[in-house]
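S.K.: pasting the sequence and the predicted coordinates here, then a few questions.
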Amino acid sequence: MFKKILDWFKSADELKNKKKSVINSKLSKTDSPKKRKIESSRIGELGEYKINIQLDQLPKGTKYISDIMINNQKSRTGYSQIDHVVISPQGIFVIETKNYNGEIKGGRSDKYWRVNNRFNMYNPLMQNYGHIKALEQVLNEYSDLLFISLISFTMRCRFSIDPELRKIESNELIAYDTELSEFINRKSNRIRATSDRALLTNDQIQKIYEIIQSSNITDNVIRAEHISKVKDKTNESS
């Protein structure tokens, strides 16, 4: 009888260990690189969705284009990939989005900014400057366009940056993704009130929109090669 009780406890322990092994195996699969990659992709998609909501709130007569790739001979890859371009009567807002988490530290003239004091990212203002220069080439028939560089971070970040980059007087701005429409509207109002620059007409806005659209490279192979080269450069500087 005593032997039967011992055998029963032994069987129960084996069953418990087997269940634990199965659970650990499932947890391991859940935390696999593939799973993490999917979750990262979903975070990126959610971020872009939030920004599109912001841009949809812009005044009538303003147009925007997302995920544009254009030729840029001065770029290491030969191209510039721009997250969003907003064409308003007051000027063109070139938006670079970032999905980092934690403290963002850097100055306007620093080549690299620090993320959580753990790794570097290329100064997004310098990155966006290259985008603007590429757009100037595409829109070379318009000699007096005003470009505003706007870098968007998620609310998961906190800024330790040059405070001037948060002031609406600057043509280089750092904002949270939930502030985009507010910053664009405030900046547009500021330009309207302080500048004697001629406003873009509806026809000009439409023409600029069409030029950028027609310059957009949609070939998936070229885009994949560009992204691969950008990632290689990022890894080298990390």
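M.R.: Ah, there it is.
S.K.: hey, let's count contacts and neighbours off CA atoms from now on
M.R.: Fine.
S.K.: and the closest residue to Lys98 other than its chain neighbours, how close does it get to Thr234?
M.R.: Nearest non-adjacent residue to Lys98, counting by C-alpha to C-alpha, 6 or more residues apart in numbering: Phe153, 5.0 Å away. Distance, Phe153 to Thr234, by C-alpha to C-alpha, to the nearest Å: 18 Å.
S.K.: of the two, who's got more company?
M.R.: More crowded of Phe153 and Thr234, by other C-alpha atoms under 10 Å: Phe153, with 24 against 13.
S.K.: which residues touch the helix or strand that contains Asn120?
M.R.: According to DSSP states H and E, Asn120 maps onto strand 119-122. By C-alpha atoms under 8 Å, 6 or more residues apart in numbering, the residues outside strand 119-122 that reach it are Lys111, Tyr112, Trp113, Arg114, Val115, Thr234, Ser237, Ser238.
S.K.: okay, the second one and Lys187: tell me how far apart.
M.R.: If I follow you right, that is Tyr112. Tyr112 is 26 Å from Lys187, by C-alpha to C-alpha.
S.K.: what of the first one?
M.R.: According to C-alpha to C-alpha, Lys111 and Lys187 sit 26 Å apart.
S.K.: select the longest helix from the chain.
M.R.: Using DSSP state H, we find that the single longest helix of the chain is helix 2-30.
S.K.: counting by contacts, list what the following helix or strand past that one packs against.
M.R.: As assigned by DSSP H and E, the chain's next helix or strand after helix 2-30 is helix 33-55. Applying 3 or more C-alpha pairs under 8 Å, 6 or more residues apart in numbering; DSSP states H and E, one finds that helix 33-55 contacts helix 180-194.
S.K.: the inter-axis angle of the helix it packs on versus helix 33-55?
M.R.: 40 degrees (axes from the mean of the first three to the mean of the last three C-alpha atoms, to 10 degrees).
S.K.: from the middle of its chain, how far away would helix 180-194 be?
M.R.: In this view, helix 180-194 has its centroid 21 Å away from the chain centroid, taken as C-alpha atoms, centre = their mean, to the nearest Å.
S.K.: that one: which residues count as buried?
M.R.: Leu180, Ser181, Phe183, Ile184, Lys187, Ser188, Ile191 (16 or more other C-alpha atoms under 10 Å).
S.K.: alright, now check it against this:
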Amino acid sequence: MDFLFDEYIILFRFGIGILLFLFVIYFLPKYIAYTLSTYRKDTKKSAFKVLNDVGAQGEYRIYKCLRKYEKQGARFLFNTYLPKGENGETTEIDVIMICYQGIFVFESKNYSGWIFGNEKYKTWTQTLPQGKGRKAKKEKFLNPIMQNKLHIECLQEVLGDDLENVPIFSVVVFSNRCELKKLELSSNEAVVIKREKLPLLVKKYCKVKPFLTYEKIEELYKTLYPLTQFSDEVKKKHIEDIQKHL
């Protein structure tokens, strides 16, 4: 019996050792990269909170895809709350990237399942298969192209003359886990893609001649940054307002 007990202890210690090894090799570098990221510094969201928040994961992954542009002078803003009309409501931009070529406004949809949508309809549909013999679960969500159009209109209102002739790119980013099953897009108001295609898209846009100067990028960033630092009460009210429109 003592011999078997000793074997169990050895196996237990071996298992713990493997887990620690995997943590150091795989998870620790990711954790360090996150804690040093602009996303962590600006949003103040812990790694644990992001792991348990699908929306935050989508925002961070957009940033991860594009953070190399920081070395080229780009600035990122996350969860920017802009006033919408005169009724006290706000609209939230998930991710903004200001770079020499203009301003990218990203609407993040970190969804799984099948996505169906028409650019002219108020809501789109997420369909989640439930297995053989079970009816698929369907969820409605606001048309992300319309959402981003409103975001840009509010952004223009806040920045005013500072945005004169500045190129603005509207990009809706879905998770790699979903399938864009049927999207009916009739205009060029926004690009709708899965996240895996985001780096190539932005690279294409950033090949054009620079439009903004370093000083202008910093000016726009400093104007918008305070709009990312709102209380939890404001954020809660924003979510409640969204639910009213579904």
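M.R.: Arrived safely, thanks for sending. Because the structure is predicted, anything quoted here is derived from the model rather than measured.
S.K.: give me the TM-score for these two chains.
M.R.: Once superposed, chain against chain, the TM-score is 0.69 (TM-score structural alignment, normalised by the length of structure 1); 186 aligned residues with a C-alpha RMSD of 2.6 Å.
S.K.: just give me the match in structure 1 for Pro144 of structure 2.
M.R.: Using TM-score structural alignment, the equivalent of Pro144 of structure 2 in structure 1 is Pro124.
S.K.: buried residues, the longest helix of structure 1. List them.
M.R.: Under 16+ other C-alpha under 10 Å, helix 2-30 of structure 1 has no buried positions.
S.K.: re earlier: what is the nearest of the contacts of strand 119-122 of structure 1 to Glu164 of structure 1?
M.R.: Each of the contacts of strand 119-122 of structure 1 was scored against Glu164 of structure 1 by C-alpha to C-alpha, and Trp113 proved nearest at 16.1 Å.
S.K.: the closest one pairs with which position in structure 2?
M.R.: With TM-score structural alignment as the criterion, Trp113 of structure 1 matches Trp124.
S.K.: roughly how far apart are the nearest residue to Trp124 of structure 2 once chain neighbours are set aside and Met146 of structure 2?
M.R.: Residue nearest to Trp124 of structure 2 in three dimensions, not counting chain neighbours: Gly117, with 4.6 Å by C-alpha to C-alpha, 6+ apart. If you measure Gly117 of structure 2 against Met146 of structure 2 using C-alpha to C-alpha, the figure is 12 Å.
S.K.: for the corresponding residue of structure 2 for Gln90 of structure 1, grab the count of nearby residues.
M.R.: Under the alignment (TM-score structural alignment), Gln90 of structure 1 pairs with Gln101 in structure 2. If you count neighbours by other C-alpha under 10 Å, Gln101 of structure 2 ends up with 20.
S.K.: what's the answer for the one 4 residues further on, then?
M.R.: Each residue near Val105 of structure 2 was counted by other C-alpha under 10 Å, and the total is 24.
S.K.: what are the buried residues along the helix or strand where it lies?
M.R.: For Val105 of structure 2, the host element (DSSP H and E) is strand 102-109. Residues Gly102, Ile103, Phe104, Val105, Phe106, Glu107, Ser108, Lys109 are the ones in strand 102-109 of structure 2 that count as buried (16+ other C-alpha under 10 Å).
S.K.: helices or strands up against that strand?
M.R.: helix 54-66, strand 89-99, helix 144-159, strand 168-174.
S.K.: now for the spatially most central residue of structure 2: which residues touch it?
M.R.: Geometric centre of structure 2, nearest residue: Glu59, 2.3 Å, by C-alpha atoms, centre = their mean. Counting by C-alpha under 8 Å, 6+ apart, Glu59 of structure 2 makes contact with Phe78, Asp94, Val95, Ser108.
S.K.: make CSV out of the residues you listed and add distance to Gly55 of structure 2.
M.R.: As requested, those are exported to CSV (distance: C-alpha to C-alpha, whole Å):
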residue, distance to Gly55 of structure 2
Phe78, 12
Asp94, 9
Val95, 11
Ser108, 8
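S.K.: for PyMOL, write a command that selects the buried ones of those.
M.R.: Applying 16+ other C-alpha under 10 Å to these leaves a buried subset, and the PyMOL line that selects it is:
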select buried, resi 78+94+95+108
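S.K.: circling back to that earlier point, nearest to Cys157 of structure 1, of the contacts of strand 119-122 of structure 1?
M.R.: Using C-alpha to C-alpha, these come closest to Cys157 of structure 1 at Val115, 9.3 Å.
S.K.: the closest one: neighbour count?
M.R.: 19.
S.K.: and the closest residue to it other than its chain neighbours, how many neighbours?
M.R.: Excluding its sequence neighbours, the residue lying closest to Val115 of structure 1 (C-alpha to C-alpha, 6+ apart) is Ile104, at 5.0 Å. If you count neighbours by other C-alpha under 10 Å, Ile104 of structure 1 ends up with 19.
S.K.: equivalent analysis for Asn101 of structure 1, please.
M.R.: 14.
S.K.: so it touches Phe159, yeah?
M.R.: No: with contact defined as C-alpha atoms under 8 Å, Asn101 of structure 1 and Phe159 do not form a contacting pair (10.8 Å).
S.K.: looking at structure 2, which helix is longest?
M.R.: helix 2-22.
S.K.: helices or strands up against it?
M.R.: By 3+ C-alpha pairs under 8 Å, 6+ apart, helix 2-22 of structure 2 packs against no helix or strand.
S.K.: many thanks, I have nothing further to ask.
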